[in-house]
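K.L.:
next comes the sequence, and after it the predicted model I'd like to discuss.
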Amino acid sequence: MTASPPPPRLPADLAAGLRADLAAGYTRDAVEDALGPVATAALSREEPVPARRATARSAAPAAVLARLLVLGLPVRRAALDAALPRTGTAGAVAAGLVVAAGQGPDDEVRGLVDLRPYEVSDDAGETRWWVASDLGELATGHSLRADHVLGIGGASLTLARTTVRDHRPRVLDLGTGCGIQALHAHRHADHVVATDVSRRALDFAAFNAALAGTAFDLREGSLLEPVRGERFDLVVSNPPFVITPPAAHAAGLPVMEYRDGAKPGDSLVGDLVAGLGDHLAPGGVAQLLGNWEHHAGEGWRERVGGWLAAAGTDGWVVQREVQDPAEYAHTWLRDGGLRPGSPLFDAALEAWLDDFEARGVEAVGFGYVLLRRPAAASTTPWRRLEEVDAPVHRPLGGHVTAVLLAQEWLATHDDAALAATHLVVADDVTEERYLRPGEQDPRVLQLRQGEGFGRTYRPGTLVAGAVGACDGELTLGQIVGGLAALLDQPADAVAAEVLPAARDLLLDGFLRLA
């Protein structure tokens, strides 16, 4: 395999012109229009043939640039000059985006990086960037290099959607890669530090920041080493959490910088969680993705709960997916560009299964980890470990912020204070009733959340009645008293059922403080 091309660098005099060229002709909508719905859908499945056909027939800037910088196919110099009128082929060469065979209009130009539009809409607002990374297997036709800099993948999008977006003075993007989390953070932070063990990744992050018209405090080093002794108001991290056994590397599988942390088992995530507590300012939050092993005779909550205890902070862990050992190994072997049946794929898969079997690993979980250092000292840290497997497509940052605020309020208010509070049902909550035709009373009643994690909650009669009355007019205590009188039940008994449920519903976002 040939060496990786040099990472791109954006000269200051080219930045504004390149940004304007891309904004004029290389947006997400423009690419979808140039490709058409069939090719767009196929490309999302990593099937490039329809997109190759569509871009071969079009001279539109979006088609030319997608062909060159996504599909990795050559274009004529004249076509690129037309697609980037302010930058031209010469400017693209100077930025390290392409290499040109000559100066003639029909000479061939080839892309050196993957560059594609990225648009976002979340609690920090709407924006559009162009993000550069290394060309992937789809464009190169071979497995990824060890120093591959990954673009915006599913994990990156997951973390970006989950991160809180309120103002945070100092933010750390740990393991920044191409810099996508730092780009998100710079919109609501005063200062962004971005670290990575890969110098190549930091160069890509610097290019992407310059193209977006900003800059980060970039530091090279492993995990928390570059920020020793510093504290932050928000830490985000998509760390190299993949559990790869040393025997797989011994069989010939390269150590991939973007995903392999070179620590045994899931200890990288465990050590990171434990160490992050010392880097959070009062009120600071850390949000990261991770894998954790499911061992025979040990529940995953017990294992990950030990990491939270070591951090000494509040902690919220959501397990989103569980894979068996063979499925997990297959996922990451394909991620690196290997295909089933090849000698290296089979040898590495054997090594993975041997390692998991020897260590009693029955499955591997994937999900979100959130840590928070409370603004005020707390004697009992808040810990929540749960499984939520419903698909989430909307940004979760606002929901996460609301949960943290609700938890802080609940931790400092007893049941008497809760009873004196006015509550309202959240705008995204609907009530569903299931009954047989002809019946007047529902057999099943449930509340469904439209935002957040899309939770459902099945209240009993008393709780359903209380929730239905939460319109902000009466206090919860007055609602409890009214239900007791209406149903001829002791008020204490009604309160004993309604108040704990109200706490749960506040924490999950079904109810809000009026």
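P.N.:
Arrived safely, thanks for sending.

K.L.:
CA atoms for contacts and neighbours, from now on please.
P.N.:
Will do.

K.L.:
who's in contact with the spatially most central residue of the chain?
P.N.:
Against the mean C-alpha coordinate of the chain, by C-alpha atoms, centre = their mean, the closest residue is residue 159 at 1.6 Å. Contacts for residue 159 (C-alpha atoms under 8 Å, 6 or more residues apart in numbering) come out as 181, 236-238, 287-289.

K.L.:
that one: which element?
P.N.:
Following DSSP states H and E, one finds residue 159 within helix 154-162.

K.L.:
list of residues touching stretch 367-375?
P.N.:
Outside stretch 367-375, the residues touching it (C-alpha under 8 Å, 6+ apart) are 277, 280-291, 308, 313-321.

K.L.:
ok, how many other residues are close to the closest residue to residue 498 other than its chain neighbours?
P.N.:
Spatially, and ignoring its direct neighbours in sequence, residue 498 is nearest to residue 463 (5.3 Å; C-alpha to C-alpha, 6 or more residues apart in numbering). Per other C-alpha atoms under 10 Å, the neighbour tally for residue 463 reads 21.

K.L.:
what about residue 463, which helix or strand?
P.N.:
Using DSSP H and E, residue 463 falls in helix 461-468.

K.L.:
and that helix, what does it pack against?
P.N.:
Counting contacts by 3 or more C-alpha pairs under 8 Å, 6 or more residues apart in numbering; DSSP states H and E, helix 461-468 packs against helix 476-487, helix 491-508.

K.L.:
so which of the ones you listed gets nearest residue 207?
P.N.:
helix 491-508 (39.8 Å; C-alpha to C-alpha).

K.L.:
the stretch 301-450 of the chain: strands as residue ranges?
P.N.:
314-323, 361-372, 383-387, 422-425, 429-434, 444-449 (DSSP state E, counting those that start in this stretch).

K.L.:
and the contacts of the last one?
P.N.:
With contacts defined as C-alpha under 8 Å, 6+ apart, strand 444-449 is touched by 428-435, 454-459, 510.

K.L.:
and with 6 Å instead?
P.N.:
428-434, 455-458 (C-alpha atoms under 6 Å, 6 or more residues apart in numbering).

K.L.:
need those in a markdown table (columns: distance to residue 110 and neighbour count).
P.N.:
Formatted as a markdown table, the contacts of strand 444-449 follow (distance: C-alpha to C-alpha, whole Å; neighbours: other C-alpha atoms under 10 Å):
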| residue | distance to residue 110 | neighbour count |
| --- | --- | --- |
| 428 | 49 | 13 |
| 429 | 52 | 18 |
| 430 | 53 | 14 |
| 431 | 56 | 14 |
| 432 | 56 | 13 |
| 433 | 59 | 11 |
| 434 | 60 | 12 |
| 455 | 48 | 16 |
| 456 | 51 | 17 |
| 457 | 55 | 15 |
| 458 | 58 | 14 |
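
K.L.:
here's the one I want to compare it with:
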Amino acid sequence: MLEASRDRLVGALRADLAAADYTVDAVRRLWGDEADAALLRADRVVARRALRTAPRSPLATLARAFLLADPVDSNALAEALPSLGLGGARELGIAGPHAEGAWRALLDLRPYSAIDATGAVSWWIVSDLGELATGGALDAGHVLGVGGASTTLSSLIPTSPGRRVLDLGTGCGIQSLHAFRHAGAIVATDISRRALELAALTLRLNGIPLGAEGVDLRLGDLFAPVAGERFDRIVSNPPFVITPRRAGVPLYEYRDGGRVGDGIVEEVVRGVVEHLEPGGTAHLLGNWEYRDAMGGDGLARVRRWVEEAGLDAWIIERERQSPAQYAETWIRDGGTRVGSPEFEALAEEWLADFEARGVTGVGFGYMVLRRPSDPAAPRLVRTERLLEELGSTPTGIGDHLMAGFAAHDAIARLDDVALAGLRLRVAPDITEERHQWPGADGPTVIRLRQGGGFARSIDADAALAGLVGASDGELSVAQLIGALAQLLEIDEAALADDLLPRVRELVLTGYLTLDV
């Protein structure tokens, strides 16, 4: 009876949010792009001013209550939630009385939209109130809403179907929503009971059933709730933030996994192999330490974890921070203001911990890991630093990286003769730029740009640009090299030795595709 009653309340809330058009686009139209941008900087002033002159409406009331975390007139909130009612809002725990005639939000309830290869989605996400609403440091058990890491991870999820998916450390449930679009069944775990409660509310609010027919929520640390089980796909934004194990340093459940340094990332990387079906993949965020004498390069350390676990991997480092930058980022993330005595005390502890352990920097990025279907097949363990190319998280990078694995599988066993026999096509998102000095006979710079994936950009010489431009599936690579050798008056064998390794790289990174 209690579950049925709660389902009725959630259904009433869903109906009210839909009737109010409580969506990302509608809210943006309500107060304008400038207010939307200001809120990303934790500035509510522009949005508040816009709402002063906006007509009273359910949308305006919901935005004021749940996005700005301001008290609202109780009658206005009742009008905005006619099916749920104030009593239902209190019973669900989303809002409660604040002062005479006023109510305020008890949870963060916001619209969310995204686009992937299968189309656009519009959902509502429930999480704990952030520091903008609380006005101070977060509680240790805080359940985080959607942020930059969430959107990055969601872009890593491929759109190919998955039979069983594991959402490891689900938090508010955002990744389960994304994964459910392409999965038959999902198991979502978290060490936080409160996180599972809010994830359940998020999922129900968006019409996703709980249990075996939808998302099976389980309590426990990392892989403990799924001991002995295997999945086609694992998705995780583990609590990887490196936190000093020192007195007075707060430990937040949503970001701290209870291990020293980057130990939790290593544990997840080494652990996924036991929970993946052959050919299954894991899509993860994480960070890794750079160490002075003992550990060396951060990406090399991750590579060692992967190779010792027997996995294929594609690992991207998109950012690197100094110890001071890293400490500031995460102290501020907890709601402590830069320059305050509390901030300075925490920064001292953070930097002392890094110094004691020889940490000189921290890399952040993402990885796709694969359990090989054939242990005897050639392995792919690739690490890349794409610090400059990525101004923001690209969309569809999960599908892009899976295409890279498929390309590797297709050509890894081919020697140069077999590779030269392939008929390749230039990918449709590739463009070419040419720059030359006025009066020069030819270009001084030829640049090939990728429109999708990681938007890579490579400099090419005339031979490589000619081969890519002529790759239309009609002639083999060997035939193209022969024609280019004659055109450029270059020894054909020497040109093949130069171009074939670069052709392998272009196939792997999606510039050239196999003609199938």
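P.N.:
Cool, got the structure. If you're wondering where the values come from, they're calculated on a predicted model, not measured in any experiment.

K.L.:
circling back: and the contacts of stretch 367-375 of structure 1, which of them are buried?
P.N.:
277, 280-281, 284-291, 308, 313-320 (16 or more other C-alpha atoms under 10 Å).

K.L.:
from residue 112 of structure 2, how far off is residue 23 of structure 2?
P.N.:
The gap separating residue 23 of structure 2 from residue 112 of structure 2 is 7 Å, by C-alpha to C-alpha, to the nearest Å.

K.L.:
who has more neighbours, those two?
P.N.:
Using other C-alpha under 10 Å as the criterion, residue 23 of structure 2 and residue 112 rank with residue 23 on top: 20 against 16.

K.L.:
any idea what the more buried one aligns with in structure 1?
P.N.:
Mapped onto structure 1 by TM-score structural alignment, residue 23 of structure 2 lines up with residue 27.

K.L.:
for its match, which non-adjacent residue is spatially closest?
P.N.:
residue 117 (5.6 Å).

K.L.:
residue contacts, the one you found?
P.N.:
27-28, 129-130.

K.L.:
follow-up on the earlier one: which position in structure 2 pairs with the residue nearest to the centre of structure 1?
P.N.:
Using TM-score structural alignment, residue 159 of structure 1 pairs with residue 153 in structure 2.

K.L.:
from residue 168 of structure 2, how far out is its match?
P.N.:
12 Å.

K.L.:
now do residue 281 of structure 2
P.N.:
In terms of C-alpha to C-alpha, residue 281 of structure 2 sits 13 Å off from residue 168 of structure 2.

K.L.:
and which of the contacts of residue 159 of structure 1 is nearest residue 391 of structure 1?
P.N.:
The closest of the contacts of residue 159 of structure 1, once distances to residue 391 of structure 1 are taken by C-alpha to C-alpha, is residue 289, at 16.3 Å.

K.L.:
need the contact list for the closest one.
P.N.:
Contacts of residue 289 of structure 1 by C-alpha under 6 Å, 6+ apart are 238, 367-368.

K.L.:
at 7 Å instead, please
P.N.:
159, 237-238, 367-369 (C-alpha atoms under 7 Å, 6 or more residues apart in numbering).

K.L.:
most neighbours, which of those?
P.N.:
residue 237 (26 neighbours).

K.L.:
circling back to that earlier point, okay if I get the contacts of strand 444-449 of structure 1 as TSV plus distance to residue 443 of structure 1?
P.N.:
Output for the contacts of strand 444-449 of structure 1, formatted as TSV (distance: C-alpha to C-alpha, whole Å):
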residue	distance to residue 443 of structure 1
428	23
429	20
430	17
431	13
432	11
433	8
434	6
455	20
456	16
457	15
458	11
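
K.L.:
farthest-apart pair in these, please.
P.N.:
So, those by C-alpha to C-alpha: farthest apart are 428 and 434, at 19.6 Å.

K.L.:
and the nearest residue to residue 503 of structure 1 once chain neighbours are set aside, how many residues sit next to it?
P.N.:
The spatially closest residue to residue 503 of structure 1, leaving aside those adjacent along the chain, is residue 410, at 7.2 Å (C-alpha to C-alpha, 6+ apart). A count of neighbours around residue 410 of structure 1, defined by other C-alpha under 10 Å, yields 17.

K.L.:
now the contacts of residue 159 of structure 1 in CSV, with secondary structure and distance to residue 449 of structure 1?
P.N.:
Listed next are those as CSV, based on DSSP: H, G, I helix; E, B strand; the rest coil; distance: C-alpha to C-alpha, whole Å:
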residue, secondary structure, distance to residue 449 of structure 1
181, helix, 27
236, strand, 26
237, strand, 28
238, coil, 28
287, strand, 23
288, strand, 24
289, strand, 24
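
K.L.:
the residue mapped onto the residue nearest to residue 498 of structure 1 from structure 2 and residue 444 of structure 2, how far apart?
P.N.:
When structure 2 is aligned by TM-score structural alignment, residue 463 of structure 1 is paired with residue 464. In this view, residue 464 of structure 2 and residue 444 of structure 2 are 14 Å apart by C-alpha to C-alpha.

K.L.:
cool, residue 194 of structure 2 as well?
P.N.:
From residue 194 of structure 2 over to residue 444 of structure 2 (counting by C-alpha to C-alpha), the distance is 60 Å.

K.L.:
element containing the closest residue to residue 397 of structure 1 other than its chain neighbours?
P.N.:
Spatial nearest neighbour of residue 397 of structure 1, excluding adjacent residues (C-alpha to C-alpha, 6+ apart): residue 164 at 4.1 Å. For residue 164 of structure 1, there is no helix or strand it lies in under DSSP H and E.

K.L.:
in contact with residue 164 of structure 1, which residues?
P.N.:
With C-alpha under 7 Å, 6+ apart, residue 164 of structure 1 has these contacts: 397-398, 400-401.

K.L.:
kindly reformat the residues you listed as a markdown table containing neighbour count and distance to residue 145 of structure 1.
P.N.:
Below are the contacts of residue 164 of structure 1 laid out as a markdown table (neighbours: other C-alpha atoms under 10 Å; distance: C-alpha to C-alpha, whole Å):
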| residue | neighbour count | distance to residue 145 of structure 1 |
| --- | --- | --- |
| 397 | 21 | 34 |
| 398 | 19 | 37 |
| 400 | 20 | 36 |
| 401 | 16 | 38 |
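
K.L.:
nearest to residue 69 of structure 1, of these?
P.N.:
For these, the nearest to residue 69 of structure 1 is residue 397 (31.3 Å; C-alpha to C-alpha).
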